[in-house]
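**Student:** Sequence and predicted model, in that order:
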Amino acid sequence: MYALARNPRKFQARDTRKTRTQKMEIDPLAPDTVEEIFQALRLLEIWTAKARLRADGRCPDDLDDEQLAQLGRELLTCSENRTAGLEVLGENMECSQRKVVILKTRQAHRAYREMLHYYAVKNLLDYLDSHHEANLVSMAQVLSGPRQRQWINVGGQLVSASDLEMLLGRIKSGELDSWDAIHEAYENIWNVYPRAKQKHAFATLLDLLAVKELTPALWQDALAESARIAEYIREQVYISRNKDYENPFRQATFANAEEMRAVIGTIDDNGFVKQTREDTKAFLDRIESAKARV
């Protein structure tokens, strides 16, 4: 969680280009990553279902992938832990004959779902922030649609597969016959990327909740859950960073605790911890604002 929170700022700080002609998506939770998370969830669900069936003396081959995924999802999301003690085996993960055992499957499934939830709500809040008159109904009208599942990383810029295919078609037909024209087309795609990302976020939330409509009650619950996740990230950042201050090997390089504090300060002096607290407070404020716009 520390790395996920830190990476965007780190990448932005390290981008020292004088002229930023090439556009880049620096958020680790972007549409292409989100689609990979959806795929990872499905694999965990299928593998967990197979493990449950094997443990019950049944043959996994009796069910197709859709049935296995549904069973696995039920096992991994129900309040009762019905996966304890299961040997969940990963398939096609390495070129060997040995078993690949997936550890902490239930925790991984939950963490992936939290990442999807946080991504979806964060981008929907971005939409509301940039459209001050919008509410849940108007947002749904603008952002509704099928989830775009294929995204291509083109030199750091994310482009939907359909947009890239259209761009290549315009190049092949001669419509775009110069580098300037091609660069302008890239720029135009980048300019509409925020809306495409927000549409993807809306569809992501619907698919995650397994609903066709985002009702006011569901939206309020989604906002509350995203607040919990944001606070969890803040806590994990603190815990991860605090390990450096409590590391006995690092402490051994100082004469005493007082000298260590004088040289490197305390965890509460850490710039990233401070920034995360500020960002979390700002995010929670945005959530409170969104709650009033249903």
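**Tutor:** Yep, that arrived.

**Student:** all contacts plus neighbour counts: C-alpha atoms, from now on.
**Tutor:** Will do.

**Student:** So which bits of stretch 270-287 are buried?
**Tutor:** Burial within stretch 270-287, assessed by neighbour count using 16 or more other Cα atoms under 10 Å, is assigned to Phe272, Val273, Thr276, Arg277, Thr280, Lys281, Phe283, Leu284, Arg286, Ile287.

**Student:** Is the fifth one in contact with Glu231, as I believe?
**Tutor:** Yes: contact between Thr280 and Glu231 holds when scored by Cα atoms under 8 Å: they sit 6.8 Å apart.

**Student:** Which neighbours do the two have in common?
**Tutor:** Residues touching both Thr280 and Glu231 (Cα atoms under 8 Å, 6 or more residues apart in numbering): none.

**Student:** where's the residue lying farthest from the centre of the chain, which helix or strand?
**Tutor:** Going by Cα atoms, centre = their mean, the residue of the chain most distant from its centre is Ala255, 42.9 Å out. Taking DSSP states H and E as the definition, one finds Ala255 inside no helix or strand.

**Student:** Arg293 now?
**Tutor:** Short version, using DSSP H and E: Arg293 is in no helix or strand.

**Student:** now Ala134, what's its secondary structure?
**Tutor:** Under the three-state scheme (DSSP: H, G, I helix; E, B strand; the rest coil), Ala134 adopts coil.

**Student:** quick one: contacts for it?
**Tutor:** Leu128, Arg293.

**Student:** Put this next to the previous one:
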Amino acid sequence: MNRIDKKPLAQLGFDFVTENFLKANETEFKHRNTHINQSLYRQLQAREISILEANLNEAENWKDLWVKDGFNPYLVKNCRFFGIVRIGKLESCYLEFKNLRMPVGLYNSTIISSDFGDNVAIDRVNLLSHYQIGNEVMILQVNELATTPTAKFGNGIVKDGEEERIRIWLELGNENGGRKVVPFIGMRPADAFLWTQDREDKELQAGYLNLTKAEFSSERGFYGQIGDRTVIKNTGIIKDVNMGSDAYIKGANKLKNLTIISYPNASTQIGEGCEIVNGIIHEGCRIFYGVKAVRFILEAHSQLKYGARLINSFLGSNSTISCCEVLNSLIFPAHEQHHNNSFLCASIIKGQSNMAAGATLGSNHNSRGADGELQTGRGFWPGLSVALKHNSKFASFNLISKGNYPAEIHNPMPFSLLGNDDQTGGLLIIAGYWFQYNMYAIARNAWKFAARDQRVEKNMLLEFDYLAPDTVSEILQARELFCQWVGDAIGKDAAAGKAWLANPANEHENLAVWATGIENTKRKTRVAKVYRAYQIFGDLLHYHAAKEWVATCDRNPSQKPLDLLHKTMEKATAIQTWDNLGGQLIPSGAVLELKNSIKNSQITRWSQVHDFYETQAKVYPDQKFENALNGLLKVAPESMDNIPAWLNKAVETARFLTAGIEKSREKDYQDPFRLAMFGNAQELEAVVGDLNDNEFIQQSKVSQQIFEEKIKAIQVIR
């Protein structure tokens, strides 16, 4: 039976916080009054009350209405007021936003215990309860706009008198809830990732929860906030939602238990047919057209649209999910997912990723319990109609070609193309694929992600370069595996395999190389282009080290290049293990120190954790140079004794990469099947553009020339 209580009408708008949840000398208006200057308001004059009543307004007690000087009673019509209501200045004018024109004032609404800024335009809000509304806010045709005494605004808080079981958790990375985290305003993907790991360490896990509890008050009675110039129209239910300034809500079905962060220079918008519950939406986000989102965090400047479903997930900044479903996933920044596809498998995706149409990850159960997990490094690209099984794990910049993959895959080799081998019936991996066949795509994406980073507050140092400490470690590991597998192929050991790979005479040898431990199946895994990949990976480490030396010289123009090199070599430590924390790369040793500081309570607030990220960001450029030098010395220990040879190889590699960018794009203009779409080459250029005018290709050539000039300068003044 529904419990419906009858209470005196005079109490409507009061007792928002009951006495048993108030401390001595506190009132229910404690938190409300922290946001308002009561001295600016006065009670109504008798003349104003007469005008309000003539305009069909009603109030249980006119003494509970307070107004600012400049209040115009003629601009309040057909409203009912309960509880204490404060109204700001109302001028005889109208507000206009995107062809929506509304007269300033309050019209045709029921208003309970709320505060209004200056020159608001409120019309046909059936129930407006316990909200504080900023200046020049426009609200039209809303069924319910209300805040409850225990509102949490999307945070995983337990209020006084509530049971622990009602706390909201995000079940990221594992659908069993074994990696769940508590959401909070300002949570970064790095925070979420840290929390999902080390689940066996109960002391550390308790530390993360304590950090979160310290962020918020457990007291009841916080009012909902709507910032200046926010526009809301034609929306069903808005309950327990905080909104920043300049937000735009139109045609949403239901918004409940949310924080919507919005700024004048980074407005957040929510559109038609959306139903959004239990979430935190950061600035600059766009959510449109039938989106369903439940238990989630959306980081800055990300988009959900066209019926996307986001459930128990964290989506990093500058990302888009459209037309598809994502469950139990932690996704780092710069993720693209369009068309119809599914992350039905719990996932941790480390950014710069792209899901093609028809891709289905983890849709088929292959265990007796709930689905397992999928984990990938940066640059994960499953192709058209790819079907993967959990538990699978991929190194950075893995591209997976169309097909069904029947078993779990663990590929530690970066820059690979994976596909089904029609000849052998097994798995085929083309090592170093991007640098041999599609240099344009991988280079352009690194440039694109950096250029399209719209964050107003760049609170994490995101790494977009495909050559960085994480991929250096993977390159070194891949070269060791190549040696082992080639040694097996020639019937010898890894040392013999290394000698074979170092011998130029074997460049064109068609040696069948078989990998082990890649796929959980009896079928074989063949690795193609091993010799070429081994050489390219080594060349990349020469280029990467030289490139970081140039960058270090640019940061320290007053110091001699050779002095910087020797200084770095002296203090360099072989940092081979790095963690990708939400797109920021940090040495694993430093992350371990952070965890210990949380465990022993030296760190007690998330703000201190965020300070750690900023501190690491400051030292990262120098650490990146150290790491690049260590990577170079692993493959060419003689480099420091012959610097000119090292730099010459770096220049050769830069030319190879730049030529590869143009060559891989040029194939699109020479493909006879693509040409068949057009009457002639001139029409192709008119439709897709002239290759010679390609901005990215031209920019790459300029960057290569600048790199060579700086290398020459180093060689002269070193």
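**Tutor:** Happy to help now that I have it. Remember, predicted model here, so these are calculated numbers, not experimental data.

**Student:** Please state their TM-score.
**Tutor:** TM-score of the superposed chains, computed with TM-score structural alignment, normalised by the length of structure 1, equals 0.88; 278 aligned residues with a Cα RMSD of 1.9 Å.

**Student:** which one of the buried residues of stretch 270-287 of structure 1 is nearest Ser240 of structure 1?
**Tutor:** Ser240 of structure 1 lies nearest to Val273 out of the buried residues of stretch 270-287 of structure 1, by Cα to Cα, at 10.0 Å.

**Student:** and the equivalent of the closest one over in structure 2, what is it in contact with?
**Tutor:** Superposed on structure 2 with TM-score structural alignment, Val273 of structure 1 falls opposite Ile697. Residues near Ile697 of structure 2 by Cα under 8 Å, 6+ apart: Thr658, Ile661, Glu662.

**Student:** As TSV, these with neighbour count, distance to Arg523 of structure 2 and secondary structure would be great.
**Tutor:** Shown next, in TSV, are these (neighbours: other Cα atoms under 10 Å; distance: Cα to Cα, whole Å; DSSP: H, G, I helix; E, B strand; the rest coil):
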residue	neighbour count	distance to Arg523 of structure 2	secondary structure
Thr658	23	38	helix
Ile661	25	35	helix
Glu662	21	37	helix
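
**Student:** Out of those, flag the one nearest to Ser129 of structure 2.
**Tutor:** Among the contacts of Ile697 of structure 2, Ile661 lies closest to Ser129 of structure 2 (Cα to Cα), at 59.0 Å.

**Student:** Name the nearest residue to that closest one, sequence neighbours excluded.
**Tutor:** Once flanking residues are discounted, Ile661 of structure 2 sits nearest to Tyr440: 4.0 Å by Cα to Cα, 6 or more residues apart in numbering.

**Student:** So which residues make contact with stretch 231-243 of structure 1?
**Tutor:** Residues outside stretch 231-243 of structure 1 that contact it (Cα under 8 Å, 6+ apart) are Met1, Tyr2, Ala5, Ile267, Val273, Thr276, Arg277, Thr280.

**Student:** just curious, which of the residues you listed is nearest to Glu184 of structure 1?
**Tutor:** For these, with Glu184 of structure 1 as the reference and Cα to Cα as the criterion, the closest is Ala5, at 32.3 Å.

**Student:** any idea what the closest one aligns with in structure 2?
**Tutor:** By TM-score structural alignment, Ala5 of structure 1 lines up with Ala443 in structure 2.

**Student:** Onto which residues of structure 1 does the longest strand along structure 2 map?
**Tutor:** Longest strand in structure 2 by number of residues (criterion: DSSP state E): strand 231-243. Taking TM-score structural alignment as the measure, structure 1 aligns no residues with strand 231-243 of structure 2.

**Student:** Show me what that strand is packed against.
**Tutor:** If you count contacts as 3 or more Cα pairs under 8 Å, 6 or more residues apart in numbering; DSSP states H and E, strand 231-243 of structure 2 packs onto strand 138-146, strand 224-226, strand 248-250, strand 254-260.

**Student:** ok, Ala496 of structure 2 - contacts?
**Tutor:** Going by Cα under 8 Å, 6+ apart, Ala496 of structure 2 touches Cys483, Gly487.
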